[in-house]
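**Q** The sequence and its predicted three-dimensional model are supplied below.
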Amino acid sequence: MLRKLWVSALILFTIALMAPWLTSAMEQPKVPSSGELPDPATSPSLKAVNGMLSLNDWDFARDGTVQLQGDWLVEWETMGDPNPKVTEHSFGTVKVPSSWGNLPEPRSDYGLATYRLRVLLPEEWRTSDQVRPLAIYMPDVATAYTLWIDGQQVLKVGQAGANKEEMVASNVPRTASFAVNRDWLDITIHISNFVQRKGGLWTTPLLGTADQIARYHQTKLIVDNAQAGILIVMAIFHIALFFWNRKEKSPFFFAMLCLAVAVRTLSSSQMTLIYFFPEFSWEWNTKLEYMSVLAASQFTLLYFLQMNARSVVLPRLSAIFIWFGSFYHLFVLVCPASVFTATMNVLMTYLVLISSYVLAIVIRASLQREDGALFNLIGMSVFFICVLNNVLYYNFIIVSIDMTAIGMLAFLILQSLNVTNRFAKAYNVAEETSAKLVQLNQSLDKQVEDRTHKLEHSHRELKQAYEQLSNIHEERRRLFSDISHELGHPVNSIQGYIRGMIDGVVPQGKTEYLHTVYEKTLYLQRIFQDLIALERLESGQIELEKKQIDPSLFIKELVDSYRWDIEESDIAFQYLEGVPRDEYCAEIDPSRIEQVFCNLLFNAKKFTPGGGTITIHTTIVMEKPKTPYMQVTVQDTGAGISERDLPHLFERFYQVRKGDRQGSGLGLAIVKGIVASHGGHVGVQSAMSEGSRFYFAIPVAFASAYRMRR
């Protein structure tokens, strides 16, 4: 019973969709019994009669655009004067819209013709001298034309010619605007076609105000692009689904179907490809149009073969459809448009047959109650109706529109419902399974949670203890390694001299050897003292006796006090005072900062040869917003330091070069620790043969701000 109900609903749905097209196909113009042609101004369809269309009662603001349909005047096989001096009785008539091969007296679709129409403008316009802007929308005209308004050329699409060699094909829908200041319009169109199956004005031009026509054209472009955009997005989405699960091929076929229909949309109707890419030829655009239709039909079949594999009828027939479509692709690709467009009826027959075959598969799947078959049946039925519409429309049997993209969008929506239905069922199954698992594990959750918390807590404690022990072990290992390395040389030297005295190798009473041993013990003492100082700095045990001082004055006093020590070694000593006095104050331990200054200064002296220069320079730098630092730079003209040594200079026991007096290798590490305890930092810049530039920076404050705080 339920099956009969939805089948009946489907039949009613199909009839409802087909009714408008059947009505438009069967409708005939009503002619009075007298045989006279109706007055075009009072005709419900407002059609031209004998090359004249009256808009006497037409109001563009109220009634919108007007279709320029009906009987146009025509001159066959000539390109007539756009502003003729002959009467209308010299011309024949032709119905618009229609192709030349579908006229009551059929002609060849190859040739050329001149179409003419006089449009009487609304009555209110005739009583005014006002110049009014109008526009005309020219749809798909087969296949090249030139448009004239009142003897003036306003639009040219392609190149209308007397033969195939003179003609350049193009039928992109265009608009043309013009001004009107008289009672009528004379419209003349030169049309030629030598390249495809249909020729002439087979679609209806529109006349309206410039704003109306522009809006109409833009709307059609937007609709086409929106349809293509939706299809492309859906294609990308289903390609992603395919890459996530390559065993399921139906998303791939569906994505290719969406792409094919998107290409069909862009290459037909408003011909967006040529509109945005004028260099793209009409010939290849037409090939794309035909090939995209073929591809869409093939991928539709492959999609449903994958979705309803158990319901396939006559499997060999599906292979025949696929192979025939592939050969047709090759035929379209290698043949000119004048050849393959003539096989339109073959293509339409192929589409009807393959759509019927797919519909049969879907109906069988529905009867077998396969999952999602009902959605597939409804969607495929709508798509099949759209295919039938296009077959009738492109063969001039009904007046309609190309509904491929519309049918495809409807099909996509139903497929989305299908996917949603599948996910909903999967979700329900997962929810039921989850409920059972909750009931099964409810008694264990609390126990597992408690044990997990305890294990996590123990793990964190063990991890922290392990990290602390690892750090201590690494620090101790590094310290022992550094100490053993630094103490090894002087201890071995002392042992050597003492052993030499015992063995008599070193003469007794030679004081220079005892002096050397004494120097080695002093070196060991310096290492021990520096190690103790560095350890106190790093552990925070050292107490700083900070005072508020003028940092610029303090550095100047240090420079003056150590000037003689530098200049006695024939080294020039310069001081560049870049920080004004009495403007800044610093809270420092003077003795510790003097220790830093002396270390950097005497290192510079140690490695600067006679005749060189040592320069002290102070400046204010803004390391952080509103936080000034005074930077003290000690620059020498020594040999410089290699780039390889620079990153390690402030590490323990690291030595680059040795002078007359060997250092402990801890001085710069102590400098770094003292400056860091003051909230500052140290740095170095150097290059070989260019001297070195050591600096330290300590935070200072504006003297005015400090006085205000006090």
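**A** Looks like it came in fine.
**Q** CA only for contacts and neighbour counts going forward, please
**A** Noted.
**Q** just checking, next helix/strand downstream of the strand or helix carrying residue 380?
**A** Taking DSSP states H and E as the definition, one finds residue 380 inside helix 373-394. Proceeding C-terminally, helix 373-394 gives way to helix 404-503 as the next helix or strand, assigned by DSSP H and E.
**Q** The stretch 501-650 of the chain: strands as residue ranges?
**A** 547-549, 572-577, 584-588, 613-624, 627-636 (DSSP state E, counting those that start in this stretch).
**Q** Same question for the stretch 51-200 of the chain.
**A** In the stretch 51-200 of the chain, the segments counted as strands under DSSP E, counting those that start in this stretch are 52-54, 66-67, 70-76, 92-96, 111-120, 132-138, 144-149, 152-157, 174-180, 184-193.
**Q** Below is an additional structure, to be compared with the one above:
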Amino acid sequence: MRKRRILLLLVINILILPILSGCSNQRFETYHKAQNGQIDLSQLHLENEAIDLDGEWEFFWNQLLEPTEVDQGELSGYVSFPSSWNKYVINGKTISGDGYATYRLTFNSSDDRILALKIPKVRTAYKLWVNNNLTAAAGEVGKTEESMTPRYLPQVVSFNAHQGENEIVIQMSNFHLSSGGLLNSIQLGGESQLLGLRYRGIAFDLFIFGALMMMGIYHLALFFFRKKDPSPLYFGLFCILIAVRTLMVGEAFLFYLWPDLDFVIARKIQTLTYYLGVPLILMFFKSMLPDYFHNQIVRVTQILAGAYALVVLLTPTNIYAVINPFYQIWSIFLIVYLFAMLIRIASHSLKENWLIILGGLALILTSIVDIITLSVWISDSWPPFLKMIFQSDNSSSTGQLLFAIAISLLLAKNFSDSLEYKTVMGEKLTEINNHLDDLVFQRTRELTASNEKVEQQNFELELINQELQKISLRDPLTELWNRRKYDETIQLEWRRCMRYKRPISLLFIDVDYFKNYNDQYGHVAGDECLIKIGETLRTALSRPTDMVVRYGGEEFIVLLLETSKDEAIHIADVLLQKINALGIPHFGSVVKDRVTVSIGVSCLIPDASSNHEELVKIADTALYHAKTNGRNQVQVFGE
């Protein structure tokens, strides 16, 4: 089912879009073609027809000949018309886009009558004579870039046709675009017929311009009020660019409104609308469907568009026109990429995105038509149906309008869904309001129970935290302060004593031959020995500011705040005697038959040049001397 829908979308775009894109410049089928510079139209009622003067025209390369001079000119050959003269081969060489030439065609009419010619845009200046009368012109024809003045001016002109043979002579020159000549057919017919085509084309272009401009302004306004979503900005700018371009292609109504508009400026504007429109539409798709479009491709497209735009702004038209085919190739790559992504989107979520897919396909197909139309790829051997499609250079405007309509329908659908959701939510809110009192009472009761439960849990957590805090700072064996508590305390007390210039003393205590004790009596007895020593140290100190720490293993630290060296030595002696007095048997000791300790004493007055770690280092050095001097004694480093 999904594959059928995708196929249906493709068929709709392929069959319908070319018809729509041709509506702005409808023409009748060509029944006759010129051969060897002549076309016989004597059997037709030309005043009721609109005939494309296609076929073989006489061609005089690098010659600007007026009607009275054509017979004396050097005929370069009979060439397919309309066509860019870049395709013509003269003397075995393909001619370039720069140059000038004269074309001539004769046609037969059944009687005298007033007829008209519908002349499209000519690259890039021309003069046209009918029966030796100068009938139409645009710009100034010249043999050099300096002597000519380029100008676009599609127009319908009337003339008196004679019974029998009539002659059309056209001088053309081009030094501003990469290809010269005429890409669209000159039409011959009744004045009312051709004016009708002209007016319908202008009306269609103005309709597209107005629709796109309004959509562009509308989407820019959406972005102004909601800047979080950039997709309306990209889409609005793209609509405005295409709207401006619409007035410069097709019937080129802008040149009719502003006849003195400089060709170079107009051409730069038209080219920039193309160069800048490519990254804008890709950025729009990226913002709408970010999962399907790669950031790297979008970034490269932005860089290339910026670079090409700078070239357009800073160089003459004949320079940047040369690089335009390369950008067209890049555009075709992006079109293929966009087409592949749309197929991927359709295969994943066609139901939700079918509008944007349909609009995107319309944009893709009409953009391809425009790229081919503006290139030199069109061949005179193409079937008439294809030539009709590719002779309109404003197809992408039609595709963009269809794309904009699709996006607008998508926005309308989203808006409708939003209103439906709002209605449903409003009904639910009304129902809730009707039972608000019961709901508030129920929610209040639930909230009260929840708060009581939270308070109970917080109380239990506080008890647990207190217990954990206590455990984290206490030695689990002796219940003395541990090394973590010591590290926290010494930093605070060191700064305090430094501020008031008070001394800090430290006793470093080590149990003598404790390993031998464990080996002789076992670890359980060793733990009981450490508990008794720790309890003795704690109870022997009289001041609450004194701190006893189990520093590690059989090592203890006694921190004595605001205590002089002499006082510290006295306290150390007292502690040494009290531990001796415990009388804990230790027959593995070489000092005494009981457990003894060695004590190292340090004392410092904190200042900026010292730190608390030196206090431990000095006491540790003194302890080392106490051990090496026989143990069971108090030592002060330096004494």
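**A** Everything's here; your move. All of these numbers come straight from a predicted model, not from anything done at the bench.
**Q** returning to that earlier point: so which of the strands of the stretch 51-200 of structure 1 is nearest residue 456 of structure 1?
**A** strand 174-180 (73.0 Å; Cα to Cα).
**Q** circling back: how about a markdown table for the strands of the stretch 51-200 of structure 1, with mean neighbour count added?
**A** Below are those laid out as a markdown table (neighbours: other Cα atoms under 10 Å):
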| stretch | mean neighbour count |
| --- | --- |
| strand 52-54 | 23 |
| strand 66-67 | 18 |
| strand 70-76 | 22 |
| strand 92-96 | 20 |
| strand 111-120 | 23 |
| strand 132-138 | 20 |
| strand 144-149 | 23 |
| strand 152-157 | 16 |
| strand 174-180 | 18 |
| strand 184-193 | 25 |
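**Q** which one of the ones you listed lies closest to residue 324 of structure 1?
**A** Using Cα to Cα, those put strand 184-193 closest to residue 324 of structure 1, at 29.6 Å.
**Q** The closest one: how far from the chain's middle?
**A** 46 Å (Cα atoms, centre = their mean, to the nearest Å).
**Q** List the contacts of the closest residue to residue 621 of structure 1 other than its chain neighbours.
**A** Leaving aside its sequence neighbours, residue 621 of structure 1 sits nearest to residue 629 (Cα to Cα, 6 or more residues apart in numbering; 5.3 Å). Residues in contact with residue 629 of structure 1, defined by Cα atoms under 8 Å, 6 or more residues apart in numbering, are 620, 621, 622, 623, 697, 698, 699, 700.
**Q** For residue 565 of structure 1, state which of those is nearest.
**A** The closest of these, once distances to residue 565 of structure 1 are taken by Cα to Cα, is residue 697, at 24.1 Å.
**Q** Let me know which of the strands of the stretch 501-650 of structure 1 is the nearest to residue 353 of structure 1.
**A** Closest among the strands of the stretch 501-650 of structure 1, using Cα to Cα: strand 613-624, at 78.0 Å.
**Q** quick one: the closest one aligns where in structure 2?
**A** Under TM-score structural alignment, strand 613-624 of structure 1 has no counterpart anywhere in structure 2.
**Q** now do stretch 205-214 of structure 1
**A** So stretch 205-214 of structure 1 sits over residues 186-195 in structure 2, by TM-score structural alignment.
**Q** What residues sit buried inside the matching stretch?
**A** 186, 187, 188, 189, 190, 191, 193, 194, 195 (16 or more other Cα atoms under 10 Å).
**Q** Strands - which of the residues you listed land there?
**A** 187, 188, 189 (DSSP state E).
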